[in-house]
Structure formats: C-alpha cells, structure tokens
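K.L.:
Only the shape, not the letters, is given here:
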C-alpha cells in the first residue's frame, strides 16, 4: 500500500471510529442517567425502590437478550448495519421515554433503548478487531471504554447541572433525536472492513466467507471453557459497578448523608472517570507486558476491597467517599482485559459471538442486581414514606452493599481460574503447531 493510500485509509478509519464512538458515548449516557433523576421518577410514577429498579433494568433485560443475536449478526453481517439500525431504534425508545405518561410506557421506552443499544458495543468491538492491529487491541479497547465513560460521566455531574434548567423529559427527547441522526450517518458512512473501501490491510482480521452454520459456531463458543471464568470475574467487577452507579450510587448519598443530587453525582462521576482512565492504562499495560491474567486478578481483588470498604469502613461524604467510589470504578476497568482474553481464546470468525456472550452475562447480572438491591432495601425498611416516596437509611443500603461484596468475592475466586492467553501469542503458536502437524 503506497503512502497516499495509507493516509486515505487512516482518515476513513478514524472518521468511522468517531461516528461509532459518538453513539457509544450516547449509549453510556442513557444507561446511567436515571440515577441522577431517580427521585423524580419515583415521585412522578409513585414507585417503590424495587419498581424503580425494575423499570431501569428494562434497559439491561433487552440489552442482555439481544447480545448473542447481535454477536451472530456482527460476525455474519458486520457492524455497519447492526449499529446503524440499532441507533435508530434506541433513539425511538428515548423519544417514547421522554413523552411517556405512565409507568408502563416509560418502561417500554427504556426497553427499546436497551434493544437498540444492544448492538452498539459488540459492533464497535468487532469494528476494532477488523480495523486495528491485534497488538494494539487492548489499548484501542481501553480508549473505546474511556470515551464511552465520558458519556457516562456526562450522565452524572453535568446532567445534574443540566436538570437545574431542563427536565429529564427534555433531555431524553434531545438524546433521541441525536441517536436517530447518528444511526443514519453510521449506516451511510461506516464500512465493515478495509476491503470494503478498496484496501487490503494485513493487520485486520480476515473476513473470508464463513460457511459454517451459526448455531454450530455458537455452541462452540458456549463450550469454550476459558470463557466462563472471565464472565464470572467480570460480573464481580463490572456488573456490580454498573448496577450501582447506574441507579443506587446517587440515592445512597442523598438519603444517607443529605447531599444534594448535584453533590452526590460528583461521586459517581469520580467512579466513572476512574473507570475510564484505568481502562486505557490497563489496556496499554497489558499489551506492553504481554500478559492478561495478572491484570484480571488484581482488578478482582481491588473490587473486593472497594465494596468491603463501602460496607464496613467508617467512611463519610468527602475524600473517603470519593476514594471508595473511585476504587470500585477503577476495578471495573478489568473489562478491557477480559474482552481481550475472550477475543484471543477463540477463532476470529466467532469473536463477535464470544464477546457477546460475556457482555450478555455481565448485563444480565446488572439487570438482576438493580431490582434485587431495591428489593433488599424494601424488605429491610419499615415502609416509611414521604410524599409517596420510600425513605431509606444507610443501614438499609448496607444490606445491598453486602450483596455487592459477596458477588465481587465470587468474581475474585473465578479470576484465579482465568486462562493466560499471552496477548494471543500462545494461541497462534498452538495453531501453527496444528498446521505444521
């Protein structure tokens, strides 16, 4: 490839990547935004903690259910179609959410946002595998999650400020319009591989025609034993963090320490920023070190430390609270290395399915943890209400935090059984031996 062709390829690649990142960031914003206006939702729709958790978890239910189909489509069709169409569906869901007059309809809107968003992460990870060198996969995955978490960070402190001037309905109406616009642009501009724009790139994953039945490939992914410890470890770091910062992290502070929503959202912002920065650092360090497992294990241990601290340490609003929220956020960056392990443990032809399986498991856990956290608090409370909204104390939240610590401890044990892939080099050597044999 001559220099002119290479420059043209790079421009096209980064333009497509930026479009995908834009919808990825918007998806993170929509995922975590309800935590900031949780009290408004409870008051407007007269819901209990468990009902609120169920409503917000509708996103994760559909997101989870569509992960494996999205992985199959990513491998068979490509990211352009699934992300473009998914973004439009998510945008329509946001519009319904913004206008919904009832609890049932607002839940349906949330469900559609999750349905459309289900394609985005798998699509962008598949795009990264096609367009970026495998030696930089950990780094580019880290950068991707960092940028995604900037969207999540906007759903905390900045959204709390915005809600001083606009309503949550106005906000989601605008995000719906943006998502639909991005979906159309992605469908028009993005291409699935360098070959589709007339280039050959030896670093990209081959998109040779795969004639195997997709169900046979999916069964092979489920049968891959190395995937399951990674999934369980990721639930213990990433799922518990997403469930907490996506709903209960802000109410815990407003109910227990009488912080304003704007003040409390700074703590979840700290966790999300820590998550984003750590994603780049852990991805880069893992690529440079040429190993994966130590980073998975250390992250799992860090998650246990953070949740145990939130549960039993004498922390308060202030630096100690910021520190603990940041610790659980940093530990969740394990996901970068987890996805790298999964990608390197399977054939490139089924990488989308394998990534989807792990992502589905994580978000299935999030969808269960959020309402279970609220249910536990409802069971432990005395039923007191103010203006139709349930009243919780820090003692009630501690029961939920205890559940978080238990899940992270199980994840830590699973991390000990994660297979070391040596950034894919061991797999390549095994394949070479098979071919030579």
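P.N.:
Thanks, I have it. Since the structure is predicted, the reported quantities are computational estimates derived from the model, not experimental observations.

K.L.:
CA atoms for contacts and neighbours, from now on please.
P.N.:
OK.

K.L.:
and the gap between residue 277 and residue 148?
P.N.:
From residue 277 across to residue 148, the span is 11 Å (C-alpha to C-alpha, to the nearest Å).

K.L.:
With neighbour numbers in mind, choose between those two.
P.N.:
residue 148 (23 against 20; other C-alpha atoms under 10 Å).

K.L.:
show me what contacts that one?
P.N.:
21, 24, 25, 26, 27, 28, 276 (C-alpha atoms under 8 Å, 6 or more residues apart in numbering).

K.L.:
one more time with 7 Å
P.N.:
Residues in contact with residue 148 (C-alpha atoms under 7 Å, 6 or more residues apart in numbering) are 24, 25, 28.

K.L.:
alright, now check it against this:
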C-alpha cells in the first residue's frame, strides 16, 4: 500500500466506487425487465402469470440466498464473493439475450437473481472495512441510494435501446459492461486497507446455526426485518415488472411518459436517501415511527389513485411515484436497526435476515398481481384492463397491514429489551 496521504484518503472512495458500480449494474439487471415486460410477453408467447414468474424466481433466489451470502462474506471476504457475483450476472444476462424459449429465459433470470444476491452485502462489508465508524451509516445509505441509478438506466434508456437495437443486442450490450467492471475489480478492490483478500475462520454447521439463531432471537433483528418487509415492495413491484404495464394499460399513459414516471420514482429514491440518513442518525429512537409514517403516506396515495373514477390525472401519478419511491431508502432503516442490535461477529447474518423481508414481500406482490390480472382480464381482451389493475394493485394493502402490525409489535419488544439493559451500547429501539 502507498504511504501517500492523498492516496490514502482517495483509496477508500475508489474501492467503494467500484463496489457501488457493481451493485448498480446488479440493480440494472434486476430491473431490466421492467420496461421489456410487454416485449417478453410477445417474444415467449406467455400470459401475465408466466411473465410474473420471471421476477418471482429471480426475487425468490435473491431472498433465499441472503443468509448464505452473509455467511460466505464472513468466511471468504467481499472481494471473492463480489467477483463470483459479477461473473454470474454477466453470464446470466448474456444467456437471457439469446434465450428463445420460455424455459431458457427462466433459467437465465434465476442466475440473474443469484448474481444479484452476491453483491449488496459485499459492498456494505467493504464500507465497514474501509471507512471510519462515524462514516459507515452515511456511506451505507449512499450505497443503497446511488445503486438505484441502475433502475434509472433500466427505464428510459433501456426503452430506447430495445426500440433501436432489439432484444438480443440490447441485453448482450448490458452484459458486456460486466467484463469491464470485472477487470477493475481484480485490479483495485481489496477487502481491507491492509489485506487484498480476507478469509474468516471456518465455522461448523452447529456454530453457524447458533449464530443465526442468536441474531434472529434479538427483537431488533426482527423489527428490522419487518421494517424492510413493508417499505420497499411497492417500488420494487413497479420498478421490476408491473409499473410500465400499469401506467400504459391501467392508466392510459404514453409509453415514454410511463418510462419517465419510473425514472422519477428512482430520482425520488435517490433524493430521499440522504435526507432519511440524516433523520435516522439524528433521531435514532424514532426510526420505526418514520417507517410507519412513510408507509401510511403510500397507503393514502395508492388508495386515491385506485379509487379515482377513470384514469388518474398525471399530477396524481407523479405524486404516487414520488411517495412510493421514498419507500426504497426507508427500507435501509431496517438495516440500521439490525446494525445497532447485533455485535460485529453476527452482523452479516443479521443483515441477511433483514434483507429477506422486502424481497419476500415483493415476491408475493409480483406473483399476486400476475394471478389477479389473469383472473380479472377477459380471455378475449387484447390487453389488461384498468379494472383488473385496480384489483391487482389492491393486494398491497394486505401486505402493508401485516407489516404495520408486526413493526408495532416488535418495536415494543425491542424497547423493552433496551430498558432491561440487555442490548448493546448503541440504541436498539426504533
């Protein structure tokens, strides 16, 4: 390592920037089907439920892998796991470019989910290793927020590319970006300022299960998971698959306007992230209250849109994507609660447990929307009907109800745990 103090100050941001770029690419690949849903329906001759299966499998794989990925990072370090994730993502997206049958396309999306799952926790661990403790909350929030630029690139630019270059060349070009980042990762990313590759101690299955059980038993971990469950699924469902069809066929908007609405949602995500990061750091005992307030706002705006007679005005749809977009960075509150509730030795495991929440909720919603659309749309209809979308999008209220009840329960338990003096020195209650 160089003794140059300037290089010493710049190097952490270089490592973080490359990790962030890989996470951004993973978000792009995850979201790249959002504006291609209608094309995919024609290319593979599938219905809404089959279309939803693409995202269902991808998100299911992502959610199921969170705890194993946390354990892998603890054992083999961020650099190795991130390298594997980037290779899998690149190969999977290239396979999706050439897939000409529904089965092959499904297989490709499964491995997109695998590669995606191997990125985020790695970048968070790099942040913890390269930055002073006081900077970790801000850099973590910036990681989650700026990573959503991948969804911006997957909106309007992806729409234009599909129109200009077609399915195969567009997805193949997206896959090629991974090769460039792979070279940069190998050249510049180290696990810590003093070690290129970090290897943790091997754990027996019994020790691994004991650590997971201990993390899960802490009410702060469960509170974090339910916060993560209820905050991001609306934005995820719109951003990964159903937003574009909803705005075009459900609300009668032009295709370019639909793409701009999805882009605006991601801009809201990026704008709200730093603000929420400051609020969480300033008012740590009110973190779950912030999350419940944001969810309540989403409930009100969605209810207004769905109850509007006929097509909702564009101004209301703009308000919808802005409010829903705030739910993305609000999910980071769940990670902060888990971080202040667990020692470093089991932090990756706790982070994996929390990160499952929002993706299981997204999975349930994405699949449910597809099933309801098929149920409520006549067989001879050329497109999904606005009435079918009203029924389908109403499923969100069930998930929000479950999440709000559970957050209310577990924040009481977490606060009782803190009052009993059994928590860590940092505040556990939200």
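P.N.:
In hand now; what should we look at? Quick caveat: nothing in here was measured; it's all calculated off a predicted structure.

K.L.:
Could you identify which of the contacts of residue 148 of the first structure has the most neighbours?
P.N.:
residue 24 (27 neighbours).

K.L.:
that's a helix at that residue, yeah?
P.N.:
Yes. Checked against DSSP: H, G, I helix; E, B strand; the rest coil, residue 24 of the first structure lies within a helix.

K.L.:
all strands for the first structure, in order.
P.N.:
Under the criterion DSSP state E, the first structure contains strands at 385-386, 389-390.

K.L.:
coming back round to it: now distance to residue 170 of the first structure too, for the contacts of residue 148 of the first structure, in TSV please.
P.N.:
Output for these, formatted as TSV (distance: C-alpha to C-alpha, whole Å):
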residue	distance to residue 170 of the first structure
24	21
25	19
28	18
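
K.L.:
With respect to residue 193 of the first structure, which of those is nearest?
P.N.:
residue 24 (19.0 Å; C-alpha to C-alpha).

K.L.:
isn't that closest one right next to residue 120, touching?
P.N.:
Yes. Applying C-alpha atoms under 7 Å, one finds residue 24 of the first structure in contact with residue 120, separated by 6.3 Å.

K.L.:
Quick check: nearest residue in space to residue 385 of the first structure, chain neighbours excluded?
P.N.:
What sits nearest to residue 385 of the first structure in space, not counting adjacent residues and going by C-alpha to C-alpha, 6 or more residues apart in numbering, is residue 391, at 5.3 Å.

K.L.:
what do you get for residue 161 of the first structure?
P.N.:
Residue 161 of the first structure sits nearest to residue 262 (C-alpha to C-alpha, 6+ apart), 6.6 Å away.

K.L.:
Residue 32 of the second structure now?
P.N.:
Residue 32 of the second structure's closest residue in space is residue 154 (C-alpha to C-alpha, 6+ apart), at 5.0 Å.

K.L.:
what do you get for residue 130 of the second structure?
P.N.:
That would be residue 12: by C-alpha to C-alpha, 6+ apart, it lies 5.5 Å from residue 130 of the second structure.

K.L.:
neighbours of that neighbour, just the number please.
P.N.:
Counted with other C-alpha under 10 Å, residue 12 of the second structure comes out at 19.

K.L.:
Map it onto the first structure.
P.N.:
Residue 12 of the second structure maps onto residue 13 in the first structure, with residues paired by TM-score structural alignment.

K.L.:
And residue 328 of the second structure, by the same measure?
P.N.:
Under TM-score structural alignment, residue 328 of the second structure pairs with residue 332 in the first structure.

K.L.:
so what's that match up against?
P.N.:
By C-alpha under 7 Å, 6+ apart, the neighbours of residue 332 of the first structure are 237, 238, 241, 275.

K.L.:
need the contact list for the first one.
P.N.:
Spelled out, that is residue 237 of the first structure. Here residue 237 of the first structure is in contact with 300, 303, 331, 332, 408 (C-alpha under 7 Å, 6+ apart).

K.L.:
Any buried residues in stretch 216-230 of the second structure, and which?
P.N.:
For stretch 216-230 of the second structure, a neighbour-count test (16 or more other C-alpha atoms under 10 Å) marks 216, 218-230 as buried.

K.L.:
which one in the first structure is aligned with residue 81 of the second structure?
P.N.:
Residue 81 of the second structure maps onto residue 82 in the first structure, by TM-score structural alignment.

K.L.:
Its match contacts residue 121, doesn't it?
P.N.:
No. Judged on C-alpha under 7 Å, residue 82 of the first structure makes no contact with residue 121 at a distance of 10.5 Å.

K.L.:
any shared contact partners between these two?
P.N.:
By C-alpha under 7 Å, 6+ apart, no residue touches both residue 82 of the first structure and residue 121.
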